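**Q** The amino acid sequence is not available; the structure is as follows:
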């Protein structure tokens, strides 16, 4: 069966050598990441759960690949996942579970971002208290000012 174009669309090749999953992700990189003044990684793979033996077989591990991680003085400042909407319905449950596992392991939430014409909207999924989407024009904010330490 052919894979749906909705989920496996053509990648966007960037002149900087990166390959992005969508035009929105590519635009977010150019508008907010590339010249942000911080060190960053594009599509780093984070191992959340190693492969492990169960009986005489192995159970596969689990990893998460955020779109961008921004670092400030060697520590994670932001972990971004670019989506088409900040609504929880726009993110599948497997991704939400990875976001939670990542946050648990790293004490850092995954920020779901939606690029817009002159800014971006950000939210954090899976919190036990209501978190209203925030609007930013750059990445120079501390997420802990919004969620606490």
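**A** That came through, no problem. Just so it is clear, the model here is predicted, and its values are computed rather than measured.
**Q** Please count neighbours and contacts with C-alpha atoms only from this point.
**A** Fine.
**Q** which residues touch residue 44?
**A** Contacts of residue 44 were listed using CA atoms under 8 Å, 6 or more residues apart in numbering, and they are 65, 66, 67, 68, 69.
**Q** Include neighbour count when you put those into TSV, please.
**A** Rendered in TSV, the data for the contacts of residue 44 read as follows (neighbours: other CA atoms under 10 Å):
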residue	neighbour count
65	18
66	22
67	22
68	22
69	22
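**Q** take the one below as the second:
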């Protein structure tokens, strides 16, 4: 029986636009449609250390790092952390990714918003909450969030 493909086994072609290197066509599309030329403060592939390296029982364990696709700050200081995926199901988001989303939210106070691109708009959703969140249709990257954000972390 053949192995089923997973999202991790289908890496997209790397694309360079405006000196930014994107992991997929969908990431590049998000950049060109919603960030480039919009006057927003953003970072592409910011790096967050979720857990420092440590030693136990004579062994050294690596640090745990998460690199979302985009960090966007609007003119009022509202931050959005976006991770572009193919869908909201287990094929698009594996359990390891969901754990990284939770750990980053715990560390920063800003939940990771999973983005699924469509032509002319995108869907966004916060995964792994105890109260189910609806996926929302978005037309710009600097919308006011429906939920309160903690200010545990500032860049």
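**A** All right, it came through fine. Treat the numbers as computed from the prediction; the structure is a model and nothing was measured.
**Q** Now the TM-score, please.
**A** The TM-score (TM-score structural alignment, normalised by the length of structure 1) is 0.87; 143 aligned residues with a CA RMSD of 2.0 Å.
**Q** Just the contacts of residue 44 of structure 1: which are in helices?
**A** The helices in this structure, assigned by DSSP state H, contain none of the contacts of residue 44 of structure 1.
**Q** Over in structure 2, see which of those survive.
**A** Retained contacts for these in structure 2, judged by both residues aligned by TM-score structural alignment, their matches' CA atoms under 8 Å, are 65, 66, 67, 68, 69.
**Q** so what's the residue lying farthest from the centre of structure 1 up against?
**A** In structure 1, the greatest distance from the average C-alpha position (CA atoms, centre = their mean) is reached by residue 56, at 35.2 Å. By CA under 8 Å, 6+ apart, no residues touch residue 56 of structure 1.
**Q** Next: residue 83 of structure 2.
**A** 68, 69, 70, 112, 113, 114, 115.
**Q** gap between the last one and residue 64 of structure 2?
**A** Read it as residue 115 of structure 2. 23 Å (CA to CA, to the nearest Å).
**Q** who's more crowded, these two?
**A** residue 115 (27 against 12; other CA atoms under 10 Å).
**Q** residue in structure 1 matching the more buried one?
**A** Counting by TM-score structural alignment, residue 115 of structure 2 corresponds to residue 113 in structure 1.
**Q** same check, this time on residue 47 of structure 2
**A** Alignment note: residue 47 of structure 2 maps to residue 45 in structure 1; criterion TM-score structural alignment.
**Q** For its match, the count of nearby residues, please.
**A** 12.
**Q** Just to check, it is in contact with residue 62?
**A** No. Contact between residue 45 of structure 1 and residue 62 fails when scored by CA atoms under 8 Å: they sit 10.2 Å apart.
**Q** could you say which helix or strand contains the spatially most central residue of structure 1?
**A** Nearest to the mean C-alpha position of structure 1, counting by CA atoms, centre = their mean, stands residue 81 at 2.2 Å. Element membership for residue 81 of structure 1 (DSSP states H and E) is strand 75-82.
**Q** same thing with residue 104 of structure 2?
**A** helix 95-108.
**Q** mind listing the strands for structure 2?
**A** 15-17, 20-22, 41-44, 48-51, 54-56, 59-61, 64-66, 70-73, 79-85, 112-118, 121-126, 136-138 (DSSP state E).
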